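Novice: Fold the stuff below for me.
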Amino acid sequence: MVDLPLADLAWIGFAVFLGGALRGFTGFGFAIAATPLLSLVLAPAQAVAMVLLLGLCIGLTDLRAALTRSHGASVAPLAVGMAAATPLGIMALALLSAAHARLAIALVLVVATAILISGFRFRRLPGRVPAAGLGALSGLFNGLAAMPGPPVIAYCLALPLPVADIRATMMLYFLGTSTVGLATALASRLVGPAEVLGAAIAFPALFVGARTGALAFRHASERAYRLVSLLALTGLTLVVAARSLVDLLG
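Specialist: All right, here's what the predicted structure looks like:
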């Protein structure tokens, strides 16, 4: 990391700041924004390892605030469903290529995003069984393509809760996914001294970005929050769809 050109280090700082600002505002999106940008100057595995380390660090920084406002009755079944179904997604990779898996995820995202854009909201809080089912879908996505977030983002945005509670719920959930992902990366020896050093160097940019996003959230209307969140989800949908098509056609 210390041997990288100054321009590359500046780009890493920008990518981490941008991802942190998006997460600070919406409660999600750090990995969505930071990983592809970091991959422009770092090896993909190194970028992912740094994002996992940084995601855990910022999640722990915000843990107290997330616990205060999060909807625990939704987080618990989501997490249980995700943990239970992730091995099934991994096994399904034997039957479905990564490109086809991403295409399936993109199609699900298109439907979910269209439903949210139409203004759909749950009239009352879903029970534990539907939440666990969404968590299981998240786990399948995690096993198939290391993407546990999209179903949970769409689900949380449809909950009949104040946006501060929705944001905190996603922060708490993604702290859990970062923890599981980092444990897997450590077991696979994808995290070494270089990645830890890189995360340490980049953390101030992440912290400033997250605080900037949080400040913007405190001054934003519910309509603005939902608009930015839907734009981020739409951007994720387009990226996943484009990558799957490139892989399939290539």
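Novice: Every contact and neighbour count from this point should use C-alpha atoms.
Specialist: Noted.
Novice: Next one: residue 64 relative to residue 58, how far apart?
Specialist: 11 Å (CA to CA, to the nearest Å).
Novice: neighbour-wise, which of those two wins?
Specialist: Shown here are residue 64 and residue 58; by other CA atoms under 10 Å, residue 58 has more neighbours (20 against 12).
Novice: can I assume that one is in contact with residue 207?
Specialist: Yes. With contact defined as CA atoms under 8 Å, residue 58 reaches residue 207; the gap is 7.1 Å.
Novice: Quick check: longest helix in the chain by residues?
Specialist: helix 222-249 (DSSP state H).
Novice: How far away from the center of its chain is that one?
Specialist: Offset of helix 222-249 from its chain centre (CA atoms, centre = their mean, to the nearest Å): 12 Å.
Novice: to compare against the first, here's another:
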Amino acid sequence: MEIVGFLLIIFVATLLQTITGFGFSILATPLLLFLISPADAIQVNLILSFVLSLSVWRTLKREMNRDMLKRLIIGSLPGLPIGIVLFLVVNLVVFKLIIGFVLLFVTIFVLSPVTLHPSTKRDVGVGALAGAFTTSIGMPGPPILAYVTGAKMPKEQLRATTLAFYLFIYLVSFVMQAVVSGVHLSVWNHSLLALPVLFLGVVTGQKIFKRIPATVFNRVMYSLLIVTAGMLIFDALSEF
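Specialist: I've put the predicted structure just below:
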């Protein structure tokens, strides 16, 4: 039953990522916490997110904003070691609370009318937050998602730029975690088990994308995020 739940989470998260351009790590990581250990959940997410980003890179790389990408990467560099420290010291209960409140805040922010216009300082700042989020909880998505929803630039360019950033941040974060805390065999087993479902989700998502508006799936994703955040917060508070 645990395997079925694991594969279902990977499929749905991949589907949402393929259709909307966001959603895999934001949805997969918190849900995986209910099935596997935090360390395994984060590292499995980093591996699968990197593979997923790489699988669609060819079709988007020409659209990216190289200047914005450089600023995001530069900003992420000081954030990466900060995230590693948090990864090593935060316990499971606090970990769930952090992710729960982050998801809740980001979802509310995205649904609000607030807009953020891209600038050099904001690119670097968001990159720093994304770096810390990735090495600590395996999710660069929350600060990036909150930022780009109000960005005044072509959506194709935004998607390609953030995707290129994900390729960098996921790979570097995984290497850093592997060096600092190692990688359990269970992480590789779960990742290999998920790969066929991951590619099935990509193919299915590309077909569905042509038939159903992405706005429908955005609403589904936001609903899932709110429910997931509530479940994590309630579960963590019940353990105090």
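Novice: Report the TM-score for the pair.
Specialist: Once the chains are laid over each other, their TM-score by TM-score structural alignment, normalised by the length of structure 2 reads 0.76; 239 aligned residues with a CA RMSD of 3.6 Å.
Novice: What segments of structure 1 are helices?
Specialist: 6-26, 30-38, 44-61, 63-69, 72-92, 98-117, 128-145, 149-157, 163-187, 193-218, 222-249.
Novice: For the shortest one, grab the matching residue range in structure 2.
Specialist: Same thing as helix 63-69 of structure 1. Helix 63-69 of structure 1 lines up with residues 57-63 of structure 2 when matched by TM-score structural alignment.
Novice: quick one: contacts of the matching stretch?
Specialist: By CA atoms under 8 Å, 6 or more residues apart in numbering, the surrounding residues in contact with stretch 57-63 of structure 2 are 156-157, 159-161, 163-164.
Novice: hmm, 7 Å instead?
Specialist: 156-157, 160 (CA atoms under 7 Å, 6 or more residues apart in numbering).
Novice: Skip the chain neighbours and tell me the closest residue to the residue nearest the centre of structure 2.
Specialist: Compute the mean C-alpha point of structure 2, and by CA atoms, centre = their mean the closest residue is residue 25, 2.9 Å away. Once flanking residues are discounted, residue 25 of structure 2 sits nearest to residue 139: 5.5 Å by CA to CA, 6 or more residues apart in numbering.
Novice: Spit out the contact partners of the one you found.
Specialist: By CA under 7 Å, 6+ apart, the neighbours of residue 139 of structure 2 are 25-26, 133.
Novice: and if we set it to 10 Å?
Specialist: 23-30, 42, 45-46, 49, 99, 130-133, 166, 169-170 (CA atoms under 10 Å, 6 or more residues apart in numbering).
Novice: cool, residue 130 of structure 2 as well?
Specialist: Residue 130 of structure 2 neighbours (CA under 10 Å, 6+ apart): 72-73, 75-77, 79-80, 83, 124, 136, 138-144, 165-166, 169.
Novice: Filter the residues you listed down to the buried ones.
Specialist: With burial judged by 16 or more other CA atoms under 10 Å, the buried subset of the contacts of residue 130 of structure 2 is 72-73, 75-77, 79-80, 83, 124, 136, 138-144, 165-166, 169.
Novice: what do we get in structure 1 for residue 161 of structure 2?
Specialist: So, by TM-score structural alignment, residue 161 of structure 2 is matched to residue 169.
Novice: I figured its match was touching residue 59, is that so?
Specialist: No. Using CA atoms under 10 Å, residue 169 of structure 1 is not in contact with residue 59; the gap is 11.7 Å.
Novice: Between those two, point out the one with more neighbours.
Specialist: Neighbours were tallied for residue 169 of structure 1 and for residue 59 using other CA under 10 Å; the higher tally belongs to residue 169 (26 against 21).
Novice: Can you tell me the closest non-neighbouring residue to the more buried one?
Specialist: residue 70 (4.2 Å).
Novice: pretty sure that neighbour contacts residue 174?
Specialist: No. Assessed by CA under 10 Å, residue 70 of structure 1 is found out of contact with residue 174, at 12.0 Å.
Novice: All set now, cheers.
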